[in-house]
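S.K.: sequence and predicted structure, then a few things I'm wondering about:
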Amino acid sequence: MEENQSKAIILITRHMNDALRNEYLNEEDSRKLWVELEQRFGNVRDSLLPVLEVRWHSLHFCDFKSVLDYNLEALRIKSLMEFCEKNITDTMLI
């Protein structure tokens, strides 16, 4: 059981930023670490969505130098909105 705890801690911290890893360095319980990270970062989607919606509605073709630049920005916003569980249809992209 303790070996599984250690493996879980190693796995979780391996994918963390160095500063964040140092902040949670003393945490020995993998479940507690997971819950703390969830509480800290679980609302990223909720805080990101309003900003993305404003950017989506203010996206105008004439603001870009090329079609490629416009398309890249539209697809970037679309993918982030899908991350936030808000779908953008192809019709909306056009």
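M.R.: Great, that's in hand.
S.K.: drop to CA atoms for contacts and neighbour counts, all remaining ones
M.R.: Fine.
S.K.: residue 2: neighbour count?
M.R.: By other CA atoms under 10 Å, 9 other residues sit near residue 2.
S.K.: could you check how far it is from residue 62?
M.R.: 59 Å (CA to CA, to the nearest Å).
S.K.: ok, and what's touching the longest helix belonging to the chain?
M.R.: Taking DSSP state H as the criterion, the chain has its longest helix at helix 67-83. Residues from elsewhere that reach helix 67-83, judged by CA atoms under 8 Å, 6 or more residues apart in numbering: 45, 49, 52, 55-56, 59, 61, 64, 87-88, 93.
S.K.: quick one: the helices in this structure?
M.R.: Secondary structure of the chain, counting by DSSP H: helices at 2-14, 18-23, 30-41, 44-57, 67-83, 90-93.
S.K.: re the thing from before, angle of the longest helix of the chain against helix 44-57?
M.R.: Orientation check (axes from the mean of the first three to the mean of the last three CA atoms, to 10 degrees): helix 67-83 against helix 44-57 gives 150 degrees.
S.K.: want to compare, so here's the second one:
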Amino acid sequence: MMNLAKLDFVALDITGKNYLTWAMDTKIHLEAGNLGETIKEENSAFSQDRAKAMIFIHCHLDEGLKSEYLTIKDPLVLWKALRNRYNHQKTMILPRARYEWTHLRIQDFKSVAEYNSAMFRISS
């Protein structure tokens, strides 16, 4: 069986620039560890599972965020607080990405590799 601890990912930056990927990675890792229920509404997770989820989430936060949310003990409350703080990025990033996608032209690049790089950057 593979070791999930080796599949680490980047901690959430205090600026929140990587929030969308961090949230997806965190959710997937919690689900893989049977802790996904801890960040859902009306959950019936055991206190042990909540503690494990908090440890996991805290390990993947920037030091500034750790100190800011130090008093929160419930992973659902922390999840909601971070979502309220950073989830507005979808409304800011999506229109810009759509604009860039609409105006993406291969003739604006010197090589196909540069074009592919720009295309993958926009789609991510």
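M.R.: Ah, there it is. All of these numbers come straight from a predicted model, not from anything done at the bench.
S.K.: got a TM-score for the pair?
M.R.: For this chain pair, the superposition-based TM-score is 0.68 by TM-score structural alignment, normalised by the length of the first structure; 79 aligned residues with a CA RMSD of 1.8 Å.
S.K.: count of neighbours near residue 59 of the second structure?
M.R.: The burial count for residue 59 of the second structure: 14, using other CA under 10 Å.
S.K.: what sits up against stretch 17-29 of the first structure?
M.R.: Outside stretch 17-29 of the first structure, the residues that touch it by CA under 8 Å, 6+ apart are 5-6, 9, 13, 33.
S.K.: what about 6 Å?
M.R.: The contact list for stretch 17-29 of the first structure (CA atoms under 6 Å, 6 or more residues apart in numbering) reads residue 13.
S.K.: show me what residue 60 of the first structure aligns to in the second structure.
M.R.: Using TM-score structural alignment, the partner of residue 60 of the first structure in the second structure is residue 105.
S.K.: how about its match: what's its closest non-neighbour residue?
M.R.: Nearest residue to residue 105 of the second structure in three dimensions, chain neighbours excluded: residue 115, at 8.0 Å (CA to CA, 6 or more residues apart in numbering).
S.K.: residue in the first structure paired with that neighbour?
M.R.: Per TM-score structural alignment, residue 115 of the second structure is aligned with residue 70.
S.K.: how near is its match to residue 29 of the first structure?
M.R.: Noted for residue 70 of the first structure: a distance of 46 Å to residue 29 of the first structure, by CA to CA.
S.K.: how about residue 62 of the first structure?
M.R.: On the measure of CA to CA, residue 62 of the first structure and residue 29 of the first structure end up 53 Å apart.
S.K.: so if I had to pick from these two, which one is more boxed in?
M.R.: Using other CA under 10 Å as the criterion, residue 62 of the first structure and residue 29 rank with residue 29 on top: 13 against 9.
S.K.: what does the more buried one align to in the second structure?
M.R.: Matched by TM-score structural alignment, residue 29 of the first structure corresponds to residue 74 in the second structure.
S.K.: where does stretch 50-64 of the second structure end up in the first structure?
M.R.: Counting by TM-score structural alignment, stretch 50-64 of the second structure corresponds to 5-19 in the first structure.
S.K.: circling back to that earlier point, what's around the residue nearest to residue 105 of the second structure, how many residues?
M.R.: Other residues near residue 115 of the second structure come to 17 when the count uses other CA under 10 Å.
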